[in-house]
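1. test case, fold it:
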Amino acid sequence: MNQVIPFQGTRNFRDMGGYRTVDGRKVKRGLLFRSDELTALSEQDMAAFKALNIRTIFDYRDESEARHKPDPEIAGVMNIRLSAVPEAQASQINLPGHMEKHKRSSHYIVDLVQSGFFKQFRAEDLLLELYSKAAINNPSYKRLMDLIQQPDRLGLLQHCTAGKDRTGVGSALILLALGVSEATIMEDFLLTNEIMRAYNNEQLRMLSEKLNDEELRNVEQMLGVKEAFMDAVFVSIKRTYGGIEDYLSKEFGLGHEKRETLQEMCLES
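-> The predicted model follows:
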């Protein structure tokens, strides 16, 4: 839990440093961060945020999500947004970004409830599909992996809405490139459940009067993460490319020399 950085306006903000790589080195702190949406950062939060020396905010949300809850503009920080979910896929499943006919709420789960999402889809199946496709030929992650190789763009914060799905995949790809094991990546991924447990339980309690049992189970699946989701990422990578090294090289141009350079920049003994 020492990864978590407490803010009033976010719930899942973390420094990705501290994880051990398979060769025994450790990811440096203060270079790579992950978070949920940033629109509610308070004045106190902004002072603490600036102290982190973040130079780049990379946003995985689509245009509608970002318009509804915009990122703060901070002097000296570059804001980059590139949706991690293809437009056709997002519209097909009626994700919150495609809810312009509905009045948007303060929480994406409420938006999904209002859209009828949980009456139409089984959340676990949907999420498994999203994860299985996310890491292959995705322009958003290609841009991310280019940015982390640029020293002047670090510290880099990547985020989406809840900081668990799109951000979870992005975090996994960064840690893979740095030589962190799949087991440790899974630990980082599942940490969301621990961090968000109290808040998510409160959301379920509030929604229990509005939804039937099946819909409530769907909401519970959508609020959390499961090993099967990240396993779907690893499986799709290996099925497509045969292994992690070939994936990083062919998908992102991260061959041996570039990976060594990246690791020298982001790792310590």
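2. only C-alpha atoms for contact and neighbour calcs from this point on.
-> Noted.
3. is His159 in contact with Thr39, as I believe?
-> No: proximity of His159 to Thr39 does not meet the contact threshold set by C-alpha atoms under 8 Å, at 11.4 Å.
4. please identify which of the two sits among more neighbours.
-> Shown here are His159 and Thr39; by other C-alpha atoms under 10 Å, His159 has more neighbours (28 against 15).
5. count the neighbours of Arg239 for me.
-> For Arg239, using other C-alpha under 10 Å, the count is 10.
6. let me know the outermost residue of the chain.
-> Here the chain reaches farthest from its C-alpha mean at Glu209, the gap being 29.8 Å by C-alpha atoms, centre = their mean.
7. quick one, strands of the stretch 151-269 of the chain?
-> 156-159, 267-268 (DSSP state E, counting those that start in this stretch).
8. grab the nearest non-local neighbour of the residue nearest the centre of the chain.
-> By C-alpha atoms, centre = their mean, the chain has its centre lying nearest to Thr167, at 0.9 Å. Counting by C-alpha to C-alpha, 6 or more residues apart in numbering, His159 is the residue found nearest to Thr167 once chain neighbours are left out, at 5.4 Å.
9. before we move on, the earlier item: so of the strands of the stretch 151-269 of the chain, which one's packed in deepest?
-> Highest mean neighbour count of the strands of the stretch 151-269 of the chain: strand 156-159, a mean of 25 (counted as mean count of other C-alpha atoms under 10 Å).
10. how about the residue nearest to the centre of the chain, what does it touch?
-> Arg34, Ser35, Tyr60, Gln158, His159, Cys160 (C-alpha atoms under 8 Å, 6 or more residues apart in numbering).
11. and Tyr141, by the same measure?
-> Ala84, Ala135, Gly170.
12. for the comparison step, fold the sequence that follows:
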Amino acid sequence: MTQLIQLERAANVRELGGYQTTNGTTIKRNKLIRSAAINELTASDQAVLANYGVNQVIDFRSIAEANAQPDRPIATAKQLFLPIFKEDETMVSLSPESLKQRLEDGEDAEEQMKKVYRHFVESDYARQQYRQFFDHVIDNAEGEGATLFHCTAGKDRTGFGAFLLLHVLAVAPTTIKEDYLATNRYLAPMLKEKFAPMTQRLPQELLTAITVLMSAKESFLDESLAAIDQHFGSVDQYLSQGLGVTKEEQAYLTAQLTE
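-> I've put the predicted structure just below:
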């Protein structure tokens, strides 16, 4: 069984359905989909996602990212704009020229990504946005509709959202981490197409930085986990105290989204 939903012009579009839980149940398919940007969907892609049951799209990108590359609509779905950060802290959406300037100004790609993952936990604004994310998933949990949530690469803001959902649904930590790291495999073809023409003209330090920014690294997610332990004590406490997701809401999600 594959998690990948194969589309013509969108990468890293994946089912969370099919994962086994530690309770002996399975996450339902056609309910939760994580994705990279969907601004280049073809008519065929739009039809695939509509037929898949997508009736809600949650866009985690910043205002600037969404304005620069608006989502292609899915006929059956309402669009919900929910920027995790007011400005894109991941630097994934930067042009090579802008990234080069940031590096020349002294920024370090790996340290920036670690800071991003701490901000998922430490930023009041980010926590409010992830709380709203849970509200939308809860609202759409009953019935046949599927929620698709995405950012630009579908690995950081989306990856952390998937991590939280899978934890609530009692998926084993090793499986959650495997789902997070699978981005590296599913983004590879798109990255090769996008960056291969640049390899001969960009300096090595810039190519290295791009590789870091476009990778899902275990050390990045570990930054979030360390921040959770430091500020809340556990992921369960982060969910209940940091996001305000109640035990009753978590039980409802489990009842609706697993079988």
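13. aligned to the residue nearest to Thr167 of structure 1, what sits in structure 2?
-> Alignment note (TM-score structural alignment): His159 of structure 1 maps to His150 of structure 2.
14. and that match, how far is that from Lys78 of structure 2?
-> As judged by C-alpha to C-alpha, to the nearest Å, His150 of structure 2 and Lys78 of structure 2 stand 14 Å apart.
15. and for those two, which residues touch both?
-> Val57.
16. related to what we said a few turns ago, show the contacting residues for the match of His159 of structure 1.
-> By C-alpha under 8 Å, 6+ apart, the neighbours of His150 of structure 2 are Arg34, Ser35, Ala36, Ala37, Val57, Ile58, Asp59, Phe60, Arg61, Arg157, Thr158.
17. Leu257 of structure 2: how many residues sit nearby?
-> By other C-alpha under 10 Å, neighbour count at Leu257 of structure 2 equals 22.
18. tell me the contacts of the aligned residue in structure 2 for Ile244 of structure 1?
-> Using TM-score structural alignment, the partner of Ile244 of structure 1 in structure 2 is Val235. By C-alpha under 8 Å, 6+ apart, Val235 of structure 2 lies in contact with Leu225, Ile228, Asp229.
19. ok, these in structure 1, which still hold?
-> Checking these against structure 1 (both residues aligned by TM-score structural alignment, their matches' C-alpha atoms under 8 Å), the contacts still present are Ile228, Asp229.
20. need the contacts of Val235 of structure 2 in JSON lines with neighbour count and distance to Arg102 of structure 2, can you?
-> JSON lines is the format used below for these (neighbours: other C-alpha atoms under 10 Å; distance: C-alpha to C-alpha, whole Å):
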{"residue": "Leu225", "neighbour count": "17", "distance to Arg102 of structure 2": "27"}
{"residue": "Ile228", "neighbour count": "22", "distance to Arg102 of structure 2": "29"}
{"residue": "Asp229", "neighbour count": "15", "distance to Arg102 of structure 2": "31"}
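21. Gln250 of structure 2: which of the contacts of Val235 of structure 2 is nearest?
-> Nearest to Gln250 of structure 2 out of the contacts of Val235 of structure 2 is Ile228 (C-alpha to C-alpha; 18.4 Å).
22. the longest helix along structure 2: which residues count as buried?
-> Longest helix in structure 2, counting residues (DSSP state H): helix 124-139. The neighbour-count check on helix 124-139 of structure 2 (16 or more other C-alpha atoms under 10 Å) flags Tyr125, Ala126, Arg127, Gln129, Tyr130, Arg131, Phe133, Phe134, His136, Val137, Ile138 as buried.
23. likewise for stretch 54-66 of structure 1?
-> Using 16+ other C-alpha under 10 Å as the test for burial, stretch 54-66 of structure 1 gives Ile54, Arg55, Thr56, Ile57, Phe58, Asp59, Tyr60, Arg61, Asp62, Glu65, Ala66.
24. restricted to helices, list the residues you listed.
-> Glu65, Ala66.
25. turn the buried residues of stretch 54-66 of structure 1 into TSV, including distance to Gln120 of structure 1.
-> Listed next are these as TSV, based on distance: C-alpha to C-alpha, whole Å:
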residue	distance to Gln120 of structure 1
Ile54	40
Arg55	41
Thr56	37
Ile57	34
Phe58	31
Asp59	28
Tyr60	25
Arg61	22
Asp62	22
Glu65	21
Ala66	25
